[in-house]
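S.K.: let me see the structure of the following:
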Amino acid sequence: MLSRDHSRPPRGPADPRRRERVIAATEEVLLEHGLDGLTHRAVARQAEVPLGSTTYYFATIDDLRYVALQRVVRRYIAWMHQWAESLGDIGPEGLADALADLIVTAHAEYRQQVVVDFELTVAAMRHPELRELATVYSTATTAMLARRTTPARAMALTAAMDGMSMLGLVSPEPLRRDDIRAVFRAILVPGSAAGREAE
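M.R.: Here you go, the predicted structure:
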């Protein structure tokens, strides 16, 4: 799942895992405070290491940001693979149900992760070095969904997931599961009532 690892390994004299702790702390700062809240000082405080340790391993904020975002993206892909494997043999309507549940769960339990996902996408618009990393979300999701439906519908589902997720982040009230499901059914089952209403 997308939960964070809060474990703190014992610190020996050489502290061989300090670099890993700095990376984990960077991810935690990202999830808690977003890209704008990421500083060497905040990471050092979260990792409980001297400030010089963060700059020793990662000279710039860009370096810290990139390595932490890599972890966030890898965790997302692992979560999506786990979700896809759990589906079993389902048809289009079952997939619409599963996708609706996925959106609801992501917003209820992993809202910080979803926010960071979109922050990465927006940051990539101005930072070319982040663009390849930012597109991993959509390409990985589309590839997984293409195993269940046509490539065009998989791409449409991915776009709908992004749209519904963004709407859910800014809406004053949580999105209704039935409304989310209707969007996915309109794509997956065009002849259904939801599909006819969307035409």
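
S.K.: please make it C-alpha for all contacts and neighbour counts, starting now.
M.R.: Fine.

S.K.: centre of the chain to stretch 145-157, how far?
M.R.: In terms of Cα atoms, centre = their mean, to the nearest Å, the centre of stretch 145-157 is found 19 Å from the chain centre.

S.K.: and it, what's buried?
M.R.: Across stretch 145-157, burial judged by 16 or more other Cα atoms under 10 Å covers 145, 146, 148, 149, 153, 154, 155, 156, 157.

S.K.: now flag whichever of these is closest to residue 32.
M.R.: residue 157 (28.6 Å; Cα to Cα).

S.K.: how near is the closest one to residue 33?
M.R.: In this view, residue 157 and residue 33 are 29 Å apart by Cα to Cα, to the nearest Å.

S.K.: check the buried residues of stretch 145-157 and tell me the two furthest apart.
M.R.: Taking Cα to Cα as the measure, the buried residues of stretch 145-157 have their most distant pair in 148 and 156, spaced 12.9 Å apart.

S.K.: mutual contacts of these two, please.
M.R.: Counting by Cα atoms under 8 Å, 6 or more residues apart in numbering, residue 148 and residue 156 have no common neighbour.

S.K.: whichever helix in the chain runs longest: what's the following helix or strand?
M.R.: Taking DSSP state H as the criterion, the chain has its longest helix at helix 61-86. Of the helices and strands lying after helix 61-86 in sequence (DSSP states H and E), the nearest is helix 92-109.

S.K.: the inter-axis angle of the next helix or strand after that next one versus helix 92-109?
M.R.: The C-terminal neighbour of helix 92-109 among helices and strands, as given by DSSP H and E, is helix 111-126. Put simply, helix 111-126 runs at 100 degrees to helix 92-109, going by axes from the mean of the first three to the mean of the last three Cα atoms, to 10 degrees.

S.K.: who does helix 111-126 touch, helix- and strand-wise?
M.R.: helix 18-33, helix 131-146, helix 151-170 (3 or more Cα pairs under 8 Å, 6 or more residues apart in numbering; DSSP states H and E).

S.K.: this one as well, want them side by side:
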Amino acid sequence: MNKTARRETMLNGAISLLASKGLEGMTHRAVDEISSLPQGSTSYYFSKKTDLLIAAADHLAKLLEKDCDELQVGFADKVAQNGMDAAVAYVADELASYADSSRHLFLARMELTLAAARRDDLSGVGDKLTAAARRPIAFFLKLISDGKDDVPIETCAGLIDGIALMYATGQGPKPSTEQVSAIFRSVL
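M.R.: From the prediction side, this is the model:
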């Protein structure tokens, strides 16, 4: 395994641990174990836990951005083939199913965002992750609102995050396409 692949494996392992065990459960040794790497591998790449957390946050932001890019392509295809209403339904369905398929990314984002709110050494991590996660919502709201400047993106993103958080933590039902579509319609 080359250095780039090894580093990515470690960062994916760190994200998985953040989602399943939280900040305290994500240690260098645990990352080595979950990544099936020799003990000490993660410490070699990231000497301090803070360095590992920042790198994991950067990697997570890139994963969220990649997902956003894929949604944008799908949205454009739906608009071209079936019109705006079908495209909005597509986005709502994708965001609702994302609650299951990427639950670990959501939980890791929440864990890192909370840690950043409490720790000076993680300054900026929460803002970076929030921006990456809200990018698709902002993109779609601007498209479906005909470019209006006063679209309440933060309100919409907050509602979707809240519904997803309740589901991810076992406190609420899985977000539905109808819920997400209703949020889009209500804020426009």
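
S.K.: circling back: which of the buried residues of stretch 145-157 of the first structure lies closest to residue 188 of the first structure?
M.R.: residue 153 (7.0 Å).

S.K.: so that closest one touches residue 187, yeah?
M.R.: Yes: using Cα atoms under 8 Å, residue 153 of the first structure makes contact with residue 187 at a distance of 6.6 Å.

S.K.: residue 66 of the first structure versus residue 60 of the first structure, what's the distance?
M.R.: 10 Å.

S.K.: against residue 106 of the first structure, how distant is the closest residue to residue 131 of the first structure other than its chain neighbours?
M.R.: Nearest non-adjacent residue to residue 131 of the first structure, counting by Cα to Cα, 6 or more residues apart in numbering: residue 124, 4.9 Å away. Distance of residue 124 of the first structure to residue 106 of the first structure, computed by Cα to Cα: 22 Å.

S.K.: quick revisit: give me the angle between the longest helix of the first structure and helix 18-33.
M.R.: Helix 61-86 of the first structure and helix 18-33 are oriented at 80 degrees to each other (the same axes, to 10 degrees).

S.K.: sorry, back to before: so of the helices and strands packed on helix 111-126 of the first structure, which one's packed in deepest?
M.R.: helix 18-33 (a mean of 21; mean count of other Cα atoms under 10 Å).

S.K.: from the contact counts, what lies against that helix?
M.R.: helix 40-47, helix 51-57, helix 61-86, helix 111-126.

S.K.: to what extent does that helix diverge from the second structure after superposition?
M.R.: In the superposition with the second structure, the average deviation recorded for helix 18-33 of the first structure is 3.5 Å (mean Cα distance after the TM-score superposition for the first structure).

S.K.: could you check the angle helix 40-47 makes with that helix?
M.R.: Going by the same axes, to 10 degrees, helix 18-33 of the first structure makes 110 degrees with helix 40-47.

S.K.: can you list the residues that contact helix 18-33 of the first structure?
M.R.: Helix 18-33 of the first structure is contacted by residues 4-5, 8, 37-38, 42-44, 46-47, 49, 54, 57, 64-65, 67-69, 71-72, 112-113, 116 when judged by Cα under 8 Å, 6+ apart.

S.K.: what's around the aligned partner of residue 126 of the first structure in the second structure, how many residues?
M.R.: Aligned counterpart of residue 126 of the first structure in the second structure: residue 118 (TM-score structural alignment). When neighbours are counted by other Cα atoms under 10 Å, residue 118 of the second structure registers 11.

S.K.: quick check: residue 118 of the second structure vs residue 111 of the second structure, distance?
M.R.: 11 Å.

S.K.: now residue 168 of the second structure
M.R.: From residue 168 of the second structure to residue 111 of the second structure the distance is 12 Å (Cα to Cα).

S.K.: ok, now residue 53 of the second structure?
M.R.: Counting by Cα to Cα, the gap from residue 53 of the second structure to residue 111 of the second structure is 10 Å.

S.K.: between the two, which one's more packed in?
M.R.: A direct count of neighbours by other Cα under 10 Å for residue 53 of the second structure and residue 111 places residue 53 higher, at 25 against 18.

S.K.: aligned partner of the more buried one in the first structure?
M.R.: That one, residue 53 of the second structure, aligns with residue 65 by TM-score structural alignment.

S.K.: what residues are up against its match?
M.R.: Taking Cα under 8 Å, 6+ apart, we find residue 65 of the first structure in contact with 26, 35, 38.

S.K.: residue in the second structure paired with the second one?
M.R.: If I follow you right, that is residue 35 of the first structure. Aligned partner of residue 35 of the first structure by TM-score structural alignment: residue 23.
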